[in-house]
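Enquirer: test case, fold it:
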Amino acid sequence: MYQKSRSKVLLAIVAFVCMTAYSCKETQDSITNGETVVKVNLLGVANPTVSNDNAVSKKGKVGQEASQSKQVGTVPFSSSGSFEVTLTSAPQLPVSDESQSSASNRATAATDRSPLDENIKYKVLVYDADGNYITEKLYTNGVGDQDGIALDAGKTYSFIAYSVNSTTSVPAVVDGSKLTEASLKGIDSDLMYFSGKMTLAAGENNLDVILKHQYSQIITRIKMSPNTTGSITSIVTPIINPTHVSANLKLADGSLTYNGLNKLGVNVVFPALGKGLREVTSLPTMLIHPNESAGTLKFGSITIDGETKSNIVVPDLKVIPGQRYYLDLEFKTCTQNVEGGSGMNWSFAERKQGGVVGIVADGVFIPNGQALEKTFTAPGADYGFVFDILQLDNSFNMEVNGVKLAKQEIQFQVDAISSRQNIKFADGSSFSGKNTENGATLSSIYGLKGTALAPLIKVVISRTGEVTMFASKKSGGALYPLVLSNGNSFNTFLWDGAKTNVVKVTQLVDGETIIKGAGSGVKKVSCNLVK
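Expert: Okay, the predicted model is just below:
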């Protein structure tokens, strides 16, 4: 009896050892030769930018600055107006080298990355180490949890991803059975591409994909200089050349071949101008072209500041394939100050007299709430009046030929005694408040100073009586458009370029009271750009 029990125990032990050994072997075989899953993580789209080595080629009509990624020039518009042209690469924000395609005919570039739009379709193809087609999977960006790709652990695969930025389809691969032969043919839409290799481990593997644009993009921005009056009211048939009708992409290395020139060029699409805008930005314009191209932008016609010109050409734009650029056209009018211009240098400390707060100007006590004033004359100013303020504390108004410029004192400060803040930047930023560009808090107006070349505030009165105002967000900084708020608005008045106009600057006393700057009537003069 004891012997039988002992035999059964030994038999059970032997069976357990055998089963354990088999299980371990099976697990090891599964790790070595079994199936694993590759999860595709689309991290976004790399928007390429110009590298410093090859952003600009030989010198052309749109010349190059010391910075290789910027091209500048001047294009005549009329005898008294021109466009200052700047072509720059998009801001550079480096991303992982994993996203770099192996395309040899496009320059190395830093990139900034943006998300792929929802519902855009993209495809991932898989090839083995010998370049044989294994499988493919179509994805729709942002649509739920999508299954991974089942492959063999321990093996090395090439992964190709591509998209044409469409919500409906992706083009089919031609000759896709071998990676060396596979290609995309006749692509005339926004082609994006990724390639990478990975040796798969057991379990789940993650493939991080960053698609890269293969064609160039140019965003065109037209704006008017602060010294220029009026607005942009018409843009007709703006076209960029050269571009091709389509291109073919080789999946193995991302190289491109190009199919026939598009003789008509590609249209630059701007939004509706309504009654007129001072700044307008186009949609990205896609160019399909090999190597570096000396591109041109041609306007059928453009109407700006009340003047229409036809066949305006912006030449010699050095554009590299697969990179994004901003083309900025700043319209400037050549002007000259007329006689009668004068400077201002008000700076009065806060004083008290008999318990009343105010200032002392020219020996006279002026209490808070009363106004200071200075008068300018502008004879023969056929282009209007410009008032540059270098320092302000903390409000002002003006009169033009006896009519107030604004219905209320233009108040820049939030905690003023005599009036409330009623002016802000067009982008929503305000002094002593939030800067919508970066979320920081802007300084109070009295904490900033400008210079003659970079004023703190600029007031421009056009020849038609239109008023535009600008201010800087920091001392010596760029000027941004201003708008009146909190019930304040500009009045309507007449400006007569053939006669002497009278402009009066007024300021309500509110504790310390400062205006430093200069104002003058202006007239158009020749730029000597057009013979």
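Enquirer: switch to C-alpha atoms for all contacts and neighbour counts from now on
Expert: OK.
Enquirer: return the distance of Ile134 relative to Ile160.
Expert: Distance of Ile134 to Ile160, computed by C-alpha to C-alpha, to the nearest Å: 12 Å.
Enquirer: the two: which has the busier surroundings?
Expert: Each of Ile134 and Ile160 has its neighbours counted (other C-alpha atoms under 10 Å); Ile160 has more, 23 against 14.
Enquirer: here's the other one to compare against:
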Amino acid sequence: MNILKLNLGIQQFHNTGHLIPAVLLLCSLLAFSCAKQEDKNYNPDDNGRVKVRISRASFDDEINFKSGSTPFTDYPLSNQQTVSVDFNADYYLTATLTPEPSQKADKNPSTKADIIIDLLENNVKYKIVVFDPNGGYVTEKNYSHQNEDTEGDLLLDEYKEYTFIAYSINSSSTAPPDMTFTNPNVKTLATARVSVPGNADFMYFKKKLTLVANTTNYLEVAFKHLFSEITTKIDVSATGYTLTAFEATISPHKNSANISLASAAITRPVANVTAPVLFTPNPTNSVTTLINSPENTNTTLTVSKITVGEITETNLPAITNLKITPGVRYNLTLKITPNDKYLVHQGRPAAQIGGQIWALHNVGVAINQDPNQSPITSQLHGNYYQFGRLPAVAGPTSITENSNWNATAAPYTAWNTGTELAPVKTATDPCPAGFRVPTRMQMAQLVANITPTNRGSFAESNTHYNAAKVLTSKRNKNIWLVLPAQGIMNTNSTGNEPVGLQNRGSWANYYTSSASSAGFWRLTALETTFELTLLTDGFLQQSRPLRCIAE
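Expert: You can find the predicted model right below:
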């Protein structure tokens, strides 16, 4: 501070009769100057300094999960799409499209939907563009993930609210394209655009941030994928042969996109093209394809060539009417399966339906019993089991539970320590060797591949054994499963006391291994209904028959 100038100022104020205000002004200025000198952390270069970091990239999830739920067991079956076409006379191809469920408790702040978190690879290139409070263009800078410190910070004015836009094509070798303005002479956020190819993995981020003085401001970039990603896996394990060739396309797809930086709204060409599924043999038989398309329910997979072992088929019937939502990651499983038939699996009579192998008898039934009895007798009824428990609590003709009944509900993972997509059998699973209690999704696939009909008369009685649901293969009318209507061993309303047999002869009710805090899933059938239903976990102490699927 220049003391001469202050003295002159005081003299001037004295001459005009304002000495006291001048002295107060001097004290304030001196105090502020001293405070600046005493603040050893103060650095005038920190004003408006912005450090940039990437915290994550995310895909949206198509659905929301309840608080405390388990995504693999609570995932809505309606979001899983399954279509089958003939491969040849001996095999058929089943396509199952499943949105990848979120596995982290995070929410999209704008939609409150669950999101799937990805960690980006190092060196992924991205651009930061800055606009002032009025939307005017200020500056831009290119960065690469994990190299931000060496590439430098953004230097802006403190106390201003800036809008930061970040975008990338998720590449470590190719820089993101430059933005353009609809009017090059008026560079504003509202007129800023960026054009990308249709096969680019475009990611976007937007945030407003008011810069604080005398400190370093941090911009945490949370990218959002704007295009869909489909990972196609070709499963030929049921054939016993090796996949050596696969050529396919996915449509509709657009070959470019024009994205508004203000809103992330996408403008696409009118014309559709196809996205090639570029497959080369690899250990997982999988390939990932980016799809640039508006939300639709008519996405089509066209397989032009597939070679399994010595068999080559071309121009298979198209798999149509798949639903695709932009910004969602999907798993598309293509399974080549022998046509439905009866067989012996692990020494037990079984039926292959829709690529799954199911035991022909309930657990506890002698395997030499005719599984297609008509009329059905008590010999085709199996034991009753509590969820997650190994010992049977009642036999086929029992009307009350035995001493094995347990008032404590088993853990949700008691029969499956894996996931819906990759189940793992446990030591408490009552199914015989080579089989296990099916998951909800596996039971749902069975339901999708059969036509249910009734056998016998549906009427409740403790001695009524001849009612059953017959599940006939949609691909081979000579292949079926018979599920006797055994009813359940029920409990009281709190689940802490058994009350014995209910609904024998009128209700088929079979456990799956899928349970969570939201409840447990079961296959239920009355005379006029046949469906998978969710029941609250307060009824896990109930006992039901079991029908097993091959591991």
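Enquirer: shared neighbours of Ile134 and Ile160 of the first structure, anything?
Expert: Shared contacts of Ile134 of the first structure and Ile160, defined by C-alpha atoms under 8 Å, 6 or more residues apart in numbering, comprise 125-126.
Enquirer: burial count for Pro271 of the first structure?
Expert: Using other C-alpha under 10 Å: Pro271 of the first structure sits among 10 other residues.
Enquirer: what do you get for Asn122 of the second structure?
Expert: Residues contacting Asn122 of the second structure under the criterion other C-alpha under 10 Å number 12.
Enquirer: so it, which state does it fall into?
Expert: coil (DSSP: H, G, I helix; E, B strand; the rest coil).
Enquirer: how close does the equivalent of it over in the first structure sit to Leu261 of the first structure?
Expert: Alignment note (TM-score structural alignment): Asn122 of the second structure maps to Glu118 of the first structure. Note on Glu118 of the first structure: its distance to Leu261 of the first structure, by C-alpha to C-alpha, is 32 Å.
Enquirer: now Val314 of the first structure
Expert: Per C-alpha to C-alpha, Val314 of the first structure is found 20 Å from Leu261 of the first structure.
Enquirer: neighbour-wise, which of those two wins?
Expert: Taking neighbours as other C-alpha under 10 Å, Val314 of the first structure and Leu261 compare with Val314 leading, 21 against 15.
Enquirer: what's the nearest residue to the aligned partner of that one in the second structure if we skip its chain neighbours?
Expert: In the second structure, the residue paired with Val314 of the first structure according to TM-score structural alignment is Ile319. In space, and not counting its chain neighbours, Ile319 of the second structure is closest to Leu301: 5.1 Å by C-alpha to C-alpha, 6 or more residues apart in numbering.
Enquirer: was I right about that neighbour contacting Ile250?
Expert: Yes: the pair Leu301 of the second structure and Ile250 qualifies as a contact (C-alpha atoms under 8 Å) at a distance of 4.7 Å.
Enquirer: got the contact list for the match of Val314 of the first structure?
Expert: Contacts for Ile319 of the second structure were tallied using C-alpha under 8 Å, 6+ apart; they are 83-85, 95, 300-302.
Enquirer: measure it to Asp74 of the second structure for me?
Expert: Ile319 of the second structure is 27 Å from Asp74 of the second structure, by C-alpha to C-alpha.
Enquirer: same check, this time on Ala444 of the second structure
Expert: Taking C-alpha to C-alpha, one finds Ala444 of the second structure at 13 Å from Asp74 of the second structure.
Enquirer: looking at these two, which is more packed in?
Expert: Ranked by neighbour count (other C-alpha under 10 Å), Ala444 of the second structure and Asp74 place Asp74 first, with 23 against 16.
Enquirer: any idea where the helices of the stretch 101-250 of the first structure begin and end?
Expert: In the stretch 101-250 of the first structure, no helices are found when defined by DSSP state H, counting those that start in this stretch.
Enquirer: oh, I was asking about the first structure
Expert: Applying DSSP state H to the first structure gives helices spanning 2-33.
Enquirer: buried among the contacts of Ile319 of the second structure? Need that as a selection in PyMOL.
Expert: With 16 or more other C-alpha atoms under 10 Å as the criterion, this PyMOL line picks the buried residues out of the contacts of Ile319 of the second structure:
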select buried, resi 83+84+95+300+301+302
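Enquirer: filter the contacts of Ile319 of the second structure down to the ones in strands?
Expert: Judged by DSSP state E, the subset of the contacts of Ile319 of the second structure located in strands is 83-85, 95, 300-302.
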